[in-house]
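# Prediction below, plus the sequence it came from.
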Amino acid sequence: TGALDSDTGALLLDAAELDDVSAVVLLSVLFAVGPLLKQPEGAAILVPALKAGAIQLLLAALFSIACYLFSRWLEKPLSDGFAELSPTYGPIVLATGAAFVIASMAEFMGLSIAIGALFAGLAFSRDPAERNIDEAFGVLLTVFGPFFFVAIGLSVDTNLVSGAVGLAAALAGMAVVGKLLGAGFPAAVMLGWRQGALIGFSMVPRAEIFLLVMLFGLTLGAWAVPQALYNAAVLASIVTCIIGPVIVGVMLRPTEGNAI
């Protein structure tokens, strides 16, 4: 709709980024606490879970500080040095190598590669040459990005899909209502109903983080995420990724007397 560079588009993008950052922090806590939830009946899990969650939050905070310091003090000098070696490919080589290193450090700390990848992107977002780096990464994304969804699809049991439609509809409905109430309503109070509705519906699509959580639960076993629930979650993700963009696209489409 051509609204990305408008004030409304910038607001939606900023809200989505804050949503992702908060989600990956909670995801890191889940990765630490999740395996502890399977304990013998009657076992005390509250204290170990709180301890594991607190440690994970501390690690996430330290990792965030390290990424900020890299972004603030090291990224620009290193990028300039690599640019002197090769103006065309130097910064891209640095960004690619640093992304792998940062993501690997996050995995080593128990924060997951996904969290490290997000913070690697944030570390380079201050660079004025970020757009060129982003375009170069677009090639890698085209090649490797689909493999994440291949893994999601391979984990679906097609024999149980038909039986998961009802549960998928319920999950999709709650996904829509949850975002409209949790994000859209507070925004509407501050910005008016139209902006609130835009923010709410723009948050509706549940993709990477949602599917990462479900896949993680599936790997823990049926006690955490049964196969039927995982199948329903994948179907719900597809539905939300259609509903959100369609509604937001309609609301952003310029109409007579209503400029973006």
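Structure's in. What do you need? Residues are numbered from 1 along each chain as shown.
# Going by C-alpha atoms from here, please, whenever you check contacts or count neighbours.
Will do.
# all strands of the stretch 151-260 of the chain, in order?
Using DSSP state E, counting those that start in this stretch, the stretch 151-260 of the chain contains no strands.
# how about the strands in the stretch 1-150 of the chain?
Going by DSSP E, counting those that start in this stretch, the stretch 1-150 of the chain shows no strands.
# and the residue nearest to Leu235 when sequence neighbours are not counted, how far is that from Ser237?
Excluding the flanking residues, the one nearest Leu235 by Cα to Cα, 6 or more residues apart in numbering is Ala168, at 5.8 Å. From Ala168 across to Ser237, the span is 9 Å (Cα to Cα, to the nearest Å).
# Counting neighbours, what do you get for the residue nearest to Leu235?
24 (other Cα atoms under 10 Å).
# What residues does the residue nearest to Asn231 when sequence neighbours are not counted make contact with?
In this structure, Asn231 finds its nearest non-sequential neighbour in Val156, 5.6 Å apart by Cα to Cα, 6+ apart. With contacts defined as Cα atoms under 8 Å, 6 or more residues apart in numbering, the neighbours of Val156 are Gln227, Tyr230, Asn231, Val234.
# Could you tell me how many residues sit around the first one?
This points to Gln227. Neighbours of Gln227 (other Cα under 10 Å): 20.
# and what of the last one?
Residue neighbour count, defined by other Cα under 10 Å, stands at 24 for Val234.
# Alongside the first one, take a look at this:
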Amino acid sequence: MDFSVTTVLLQLFVVFLLAKIAGYLCRKIKVSAVIGEILVGIIVANIFLYQWLGFDTDPGYMDVLEVLSELGVIFLLFSVGLETPFSDLRKVGKTAMLVAILGVVLPFIAGFAVIMFLYNNQAEALFIAAAMVATSIGITARVIGDLNLTHRVESRVIIGAAVIDDVLGMIVLAVVTGIAVGGESANVIDIVSSVGLGIVFVILVIVMGSMILPKIHRRRQEEYRQKCACEGYEPVRKSPRASNPFILAIIVCLGISLAASYVNLAAIIGAFLAGMVFAEFKEELPCEHEVQSLNQFLVPFFFIYVGMQVDLSAFNAETLILAVGITLLALATKFIGCGLGARSLGGKSAAIVGIGMAPRGEVGIVVATLAFSTYGLITPSLFAVIIFMSMATTIIAPPILTWLFRKKIESETLEKPEGTTG
């Protein structure tokens, strides 16, 4: 069969339209659109649509969707990085740091121990543990923003800890990937060199990106202002002569992602770092709106592709029991670990922080896809388990967080004299 552009267009049209409809319906019932997009992928792959759309035929129609999904996850992590400026790591206090560390260590140890006990497979255990480490800063921030509670100390701790958690999660993912891909041949020297190379790469991106990008922008802007002064007209805020932050963002995102892959890190780590660099200069290099528009097109293909990797036949009784168990473990370890880190705020506030850090969302799904599709290091059953856990924590945590916040505010209203604020 010859490769048909018409077939590709039909496939993209159908799955994209279905994903947008599902996302809209999910938002109407106050559930993340990500859930709808994944469900569309699962449905398409497990009913007649998979054959009708020609995904089961050669040559490589699934490859087109896979490429779009890879670009989608790269720009997804870039946009997550845009919400995570390096300066935020310096501003958060000891509480947020402790919350983040305990919220990484406890889930990682628990996830690794359970899978090693059940299957005695190091690579599977490492990736399950890495997926349990994640916190979806986007989902948590959305809930807090919708409640108009960004000013509260619990919110600041959650967001600050989630920022640190993202960075620690990427470091964990880099280390886990190095160890797991190395397999039996990985020794201490290999692991140390891999981690060392990753650290050097991260430092170089931070230092060079933080110094070079703003200098280029300021020089271009100064040249433009001088030209305006010489020609006798006022400079405008946006002009063809001024640098285009969006174009620069795409170049840097793709370039650093490529460089990360060359040093045996996941390309998404490079994309995340590129986003953090740009986040440092949001005022000088605004590109969030354009990146968000690009993500509206590309990112759904990633979640659709993720859903299409889920084989419903893999959900036998044993897998379902494991999925529920891992989900409960993921919720409990984040709640306990992050709650312990925030215990200085009081019991109710610690509970809010613990639940606020629980959603794994897209970050856990990214780890699962990397392990399953890219490296083939976990089974379809375990892939389905991680997807289930990521989706379930994303659905369960936000309503609980909302309830805990409201109960805390109600108790403060009863305890404080009229006219005071909490």
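It's in. As the structure is a computational prediction, the values presented were derived from the model and not from experiment.
# quick one: TM-score?
Once superposed, chain against chain, the TM-score is 0.85 (TM-score structural alignment, normalised by the length of the first structure); 249 aligned residues with a Cα RMSD of 2.4 Å.
# one step back: out of the contacts of Val156 of the first structure, who's nearest Pro77 of the first structure?
In terms of Cα to Cα, no member of the contacts of Val156 of the first structure lies closer to Pro77 of the first structure than Val234, at 43.2 Å.
# That closest one -> the second structure?
Aligned by TM-score structural alignment, Val234 of the first structure pairs with Ile387 of the second structure.
# Ala106 of the first structure too?
Under the pairing rule here (TM-score structural alignment), the equivalent of Ala106 of the first structure within the second structure is Ala260.
# Please give me every residue in contact with its match.
Ala260 of the second structure is in contact with Phe201, Ala266, Ala267, Ile269, Gly270, counting by Cα under 8 Å, 6+ apart.
# Which contacts among the residues you listed does the first structure share?
Here is what carries over to the first structure from these, by both residues aligned by TM-score structural alignment, their matches' Cα atoms under 8 Å: Phe201, Ala266, Ala267, Ile269, Gly270.
# distance of the second one from Gln122 of the second structure?
Using Cα to Cα, we find Ala266 of the second structure at a distance of 19 Å from Gln122 of the second structure.
# Gly145 of the first structure matches what in the second structure?
Aligned partner of Gly145 of the first structure by TM-score structural alignment: Val299.
# for Gly166 of the first structure, same thing?
Aligned partner of Gly166 of the first structure by TM-score structural alignment: Ile321.
# Please name the residues that touch the match of Gly145 of the first structure.
Ser69, Leu71, Gly72, Val73, Phe75, Leu76.
# The second one is in contact with Pro300, isn't it?
No: in this structure Leu71 of the second structure lies outside contact range of Pro300 using Cα atoms under 8 Å: 10.7 Å.
# the more surrounded of those two?
Neighbours per residue, other Cα under 10 Å: of Leu71 of the second structure and Pro300, the larger number sits with Pro300, 27 against 18.
# which residues of the first structure fall in helices?
7-33, 46-69, 75-85, 90-108, 113-124, 130-154, 165-179, 185-191, 193-202, 208-220, 227-252 (DSSP state H).
# Give me the contact list for the shortest one.
Counting by Cα under 8 Å, 6+ apart, helix 185-191 of the first structure makes contact with Trp193, Arg194, Gln195, Gly196, Ala197, Ile199, Gly200, all of which sit outside it.
# So what's the gap between it and the chain middle?
Distance of helix 185-191 of the first structure from its chain centroid, counting by Cα atoms, centre = their mean, to the nearest Å, is 23 Å.
# Thought Ala131 was touching Val363 of the second structure, still the case?
Yes: Val363 of the second structure lies in contact with Ala131 (Cα under 8 Å); the separation is 7.5 Å.
# ok, the two, which is more surrounded?
Ala131 (30 against 26).
# quick one: what's aligned to the more buried one in the first structure?
For Ala131 of the second structure, no residue is aligned by TM-score structural alignment.
# Pick out whichever of the contacts of Ala260 of the second structure sits closest to Met170 of the second structure.
Ile269 (6.3 Å).
# since we're on the residue nearest to that closest one when sequence neighbours are not counted, how many residues are nearby?
Excluding the flanking residues, the one nearest Ile269 of the second structure by Cα to Cα, 6+ apart is Met170, at 6.3 Å. Met170 of the second structure is flanked by 24 other residues according to other Cα under 10 Å.
# Against Ile164 of the second structure, how distant is Met170 of the second structure?
Taken as Cα to Cα, the span from Met170 of the second structure to Ile164 of the second structure is 10 Å.
# again with Arg142 of the second structure
18 Å.
# again, but for Ile355 of the second structure
17 Å.
# Next: Val80 of the second structure.
Applying Cα to Cα to Val80 of the second structure and Ile164 of the second structure gives a distance of 12 Å.
# When these two are compared, which one has more neighbours?
Using other Cα under 10 Å, the more surrounded residue of Val80 of the second structure and Ile164 is Ile164, with 26 against 23.
# Go ahead and confirm the more buried one touches Met97.
Yes: using Cα under 8 Å, Ile164 of the second structure is in contact with Met97, at 7.0 Å.
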